[in-house]
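> Fold the following for me, if possible:
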Amino acid sequence: MKKIINRPDTVVVDSLRGLAAAHADLLRVIADPAQVLRADAPVRGKVALVSGGGSGHEPLHGGFVGPGMLDAACPGAVFTSPTPDQVHAAVTAVHGGAGVLLLVKNYTGDVLNFETAAELAAADGIDVRTVVIDDDVAVRDSTFTAGRRGVGGTVLLEKIVGAAAESGADLDTCERVARAVVAEVRSMGMALTAPTVPHVGSPSVELGADEMEVGIGIHGEPGRARTPLVGAEGIVTGLLDPILEDLPFAEGDDVLLFTNSMGGTPLLELYLAHGIAEDLLAARGIEVRRRLVGPYITSLEMQGVSLTLLRMTDELLEYWDAPVRTAALRWGC
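As a prediction, the model looks like this:
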């Protein structure tokens, strides 16, 4: 295992220390229990957004804390859910009097621990709502979850609902917008290599030089099938077709296309894949109104790509275009 770390058992703490140093104008980090908080939190009268999950998916979630997105992120150990006390502490820290919305990826540990934290916060008199995202079309059940996994759509969810909250929308509105995104977003990914968790020291799965895993999860868990490696056109088609069929998307739809690196894929290949996806969508009469390309929800150093499609409405477009200022995503500021 070759990694730029000191010790596997301190990798998350050490990384959070660097995040805090690099972006002190945007966020502050609490060490115990680990939380990444918006620098000006709590913002009085604003709905607070809290998310989180296992580390190793950076910039998700800590990189999306700041004006126009999250008020707090709870980083667990690598590929491990944050604990209820982390989430409860974050909710308490950022609650500004207008309620708190928890945005949770559909993994069993995340769902259970955020649910427990919500109950603790409710006992404190805080109005807490929870929205679970399950946008992965690859598999119904997997290693970490019952039901579909929450993957790339999480980034779009946090941006859009973050804009709604920043605009002054109340908790009911923020919850409605979040559920609208969940209903209209679908994703699927693939991998050429597997991630290596620092405290494990070896890849999560073994892929041959001429193999790829189609439908892989963001923790390196298995997908739909392990198949012979094909060219970029075949890879993109193999990801896009199941996404389009699932909702289904149709001619005349307006969409946001998010082409994501799983951590080890260079932009040269990522833009190549994105261009193919744009052409395939245009051939079906689906208009790409907005785009996002880059490593925004990763799986350590996994080499692979995921595609996410969100069917857009005028309201969602407005919130997507709204200003955002975080460590990893910013425009309009």
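
> C-alpha from now on. contacts and neighbour counts both.
OK.

> Just the element for the spatially most central residue of the chain, please.
What sits nearest the mean C-alpha location of the chain, by C-alpha atoms, centre = their mean, is T154, with 3.6 Å. If you go by DSSP states H and E, T154 is part of helix 153-166.

> try I243
Per DSSP H and E: helix 232-246 holds I243.

> and the helix or strand that that helix is followed by, how far from the chain's centre?
Under the assignment DSSP H and E, the closest C-terminal helix or strand after helix 232-246 is strand 254-261. Distance of strand 254-261 from the chain centroid (C-alpha atoms, centre = their mean, to the nearest Å) equals 13 Å.

> Can you tell me what sits against the following helix or strand past strand 254-261?
Following strand 254-261 in sequence order, the next helix or strand is helix 267-283 (DSSP H and E). For helix 267-283, contacts defined as C-alpha atoms under 8 Å, 6 or more residues apart in numbering pick out 232-233, 236-237, 240, 259-261, 287-288, 293-294, 305.

> To compare with the earlier structure, here is another sequence to fold:
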Amino acid sequence: MKKIINNPEHVVEDMLNGIVAAYPNQLKRIENTTVIARKDAPVPNKVGLISGGGSGHEPAHAGYVGKGMLDAAVAGEVFTSPTPDQVFEAIKAVNSGAGVFMVIKNYTGDVMNFEMAAELAEAEGIPVEKVIVNDDVAVENSSYTIGRRGIAGTVFVHKIAGAKAETGASLAEIKAVADKVVQNVRSMGMAISPCTVPQAGKPSFELKENEMEIGMGIHGEPGIERKTIQKADDIAEELTAKILEDIEINQDDEVAVLINGLGATPEMELYIVNRKVQEILSEKGIKVIETFVGNYMTSLEMAGCSVTLLKLDDELKELLAAESKAPAFRK
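Okay, here's the model as predicted:
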């Protein structure tokens, strides 16, 4: 295993301290926790927005902490859900009295631990609401989930719910817009090489030199098919087709596109995939309003990509375009 780390047992601790050291005027670490929060949290009279999950998906989730997006992110160990007490610390850190909204990816541990933390918060009089993101169209159930997995589409939920919270919206209004994003966002990914969890010291799965897996999860969960690697255009066509089979997007509808790298994919290759996705959508008369290409929700050093489409209306379009000061999503 070749990794630029100190001790495999301390990678999350070292990473969190490094994030705060990079953005000391914007971010702070809540003492004795794995929580990264806005420097000014809690923001008076504003609903606090939190998310989080296992580490290894950077820049998710701490990279999305900042004005216009999350108020705090809570980190678990690599590919391991944060504990309820750590999530509770995040809730307390962002609570200004207006309530706290949680964005949860649909993984069994995340859902259970965030919901347990919400119960602790409500017992102390902090109102909490949530949305569970399940944008992955690849598989219905997996080794980590009941129902569809939450993957890169979660970034759009962070952005739009965060922008709504910045307007002074109520907890109910933020939940309504977050639910709308979840209903209108779909993703699908693929991988051509595995990743290695530092504590494990060996790849999480094996792919032959000429193989790829379609529908691979961001923790290395199995997809829907393993086959000979194809050209970028064929990959883009397959991922986009699966998405469009699952959600009704018609001619003249407006969408946002996210071409997401899984950690080891050169931007060159992501842009090649994007070129074909844009061509497919143009041929169908679907209007692309905004496109994002890069590493937004990764899987350590896994090579591969995912495609995300978000169907827009006027409200979602306005909130997506709103200002963000988060380090990984500046607008």
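
> could you measure T237 of structure 1 against M188 of structure 1, distance?
Separation of T237 of structure 1 from M188 of structure 1 (C-alpha to C-alpha, to the nearest Å): 11 Å.

> about what we covered before: specify the angle between the helix holding I243 of structure 1 and helix 267-283 in degrees.
50 degrees (axes from the mean of the first three to the mean of the last three C-alpha atoms, to 10 degrees).

> S55 of structure 1 and G76 of structure 1, how far apart?
6 Å.

> For R186 of structure 1, list the residues it contacts.
D135, D136, V137, G153, I243, D246, L247, T308, L309, L310.

> 10 Å instead, please
Neighbour list for R186 of structure 1: 133-138, 150-153, 240, 242-249, 307-311 [criterion: C-alpha atoms under 10 Å, 6 or more residues apart in numbering].

> L292 of structure 1 too?
L156, L256, L257, F258, T259, N260, H274, T308.

> do the same with A191 of structure 2
Contacts of A191 of structure 2 (C-alpha under 10 Å, 6+ apart): 207, 211-218, 220, 223, 226, 229, 261-262, 265, 302-306.

> let's go with 6 Å and repeat that
Residues near A191 of structure 2 by C-alpha atoms under 6 Å, 6 or more residues apart in numbering: M212, E213, A303, G304.

> Please verify my assumption that the third one contacts A264.
Yes - counting by C-alpha atoms under 6 Å, A303 of structure 2 does reach A264; the two are 4.6 Å apart.

> Would you map the helices across structure 1?
11-22, 84-94, 108-123, 153-166, 171-184, 232-246, 267-283, 314-321 (DSSP state H).

> Dump the ones you listed into CSV; add distance to M1 of structure 1 as well.
Shown next, in CSV, are these (distance: least, C-alpha to C-alpha, whole Å):
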stretch, distance to M1 of structure 1
helix 11-22, 14
helix 84-94, 30
helix 108-123, 27
helix 153-166, 29
helix 171-184, 37
helix 232-246, 28
helix 267-283, 24
helix 314-321, 39
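
> Tell me which of the ones you listed is the most buried.
Per-stretch averages of neighbours, counted by mean count of other C-alpha atoms under 10 Å, single out helix 153-166 among these, with a mean of 26.

> Please list the outside residues in contact with that one.
Contacts of helix 153-166 of structure 1 (C-alpha under 6 Å, 6+ apart): V47, G68, M69, A178, Y319, W320.

> Just give me the closest of those residues to F114 of structure 1.
Among the contacts of helix 153-166 of structure 1, A178 lies closest to F114 of structure 1 (C-alpha to C-alpha), at 16.5 Å.

> Roughly how far does Y319 of structure 1 sit from C174 of structure 1?
From Y319 of structure 1 over to C174 of structure 1 (counting by C-alpha to C-alpha), the distance is 11 Å.

> Next, report how far stretch 294-310 of structure 1 is displaced from the centre of its chain.
Computed by C-alpha atoms, centre = their mean, the chain-centroid distance of stretch 294-310 of structure 1 equals 9 Å.

> which residues are contacting that stretch?
With C-alpha under 6 Å, 6+ apart as the criterion, stretch 294-310 of structure 1 contacts 56-60, 184-195, 218, 255-265.

> separation between M216 of structure 2 and S142 of structure 2?
10 Å.

> Same drill for these two, tell me which one is more crowded.
M216 (26 against 16; other C-alpha atoms under 10 Å).

> Setting the sequence-adjacent residues aside, check what's closest to that one.
G223 (4.2 Å; C-alpha to C-alpha, 6 or more residues apart in numbering).

> now G66 of structure 1: how far from G162 of structure 1?
Taking C-alpha to C-alpha, one finds G66 of structure 1 at 9 Å from G162 of structure 1.

> Was I right to think K130 of structure 2 contacts F101?
Yes - counting by C-alpha under 6 Å, K130 of structure 2 touches F101, with 5.4 Å between them.

> Just give me the neighbour total for D124 of structure 1.
When neighbours are defined as other C-alpha under 10 Å, D124 of structure 1 has 10 of them.

> quick one: what's aligned to it in structure 2?
When structure 2 is aligned by TM-score structural alignment, D124 of structure 1 is paired with E124.

> still contacting in structure 2, which of the contacts of L292 of structure 1?
Of these, the ones still in contact in structure 2 (both residues aligned by TM-score structural alignment, their matches' C-alpha atoms under 10 Å) are L256, L257, F258, T259, N260, H274, T308.

> now, which of those sits nearest H199 of structure 1?
For these, the nearest to H199 of structure 1 is N260 (25.6 Å; C-alpha to C-alpha).

> Show the contacting residues for that closest one.
Taking C-alpha under 6 Å, 6+ apart, one finds V293, G294, P295, V305, S306 in contact with N260 of structure 1.

> Tell me which residue of structure 2 lines up with the last one.
Read it as S306 of structure 1. Counting by TM-score structural alignment, the partner of S306 of structure 1 is S306.

> roughly how far apart are its match and L300 of structure 2?
For S306 of structure 2 relative to L300 of structure 2 (C-alpha to C-alpha), the value is 14 Å.

> swap in D253 of structure 2?
For D253 of structure 2 relative to L300 of structure 2 (C-alpha to C-alpha), the value is 34 Å.

> With A256 of structure 2 instead?
25 Å.

> Surely E251 of structure 1 touches E287?
No - with contacts counted by C-alpha under 6 Å, E251 of structure 1 stays clear of E287, the gap being 8.4 Å.
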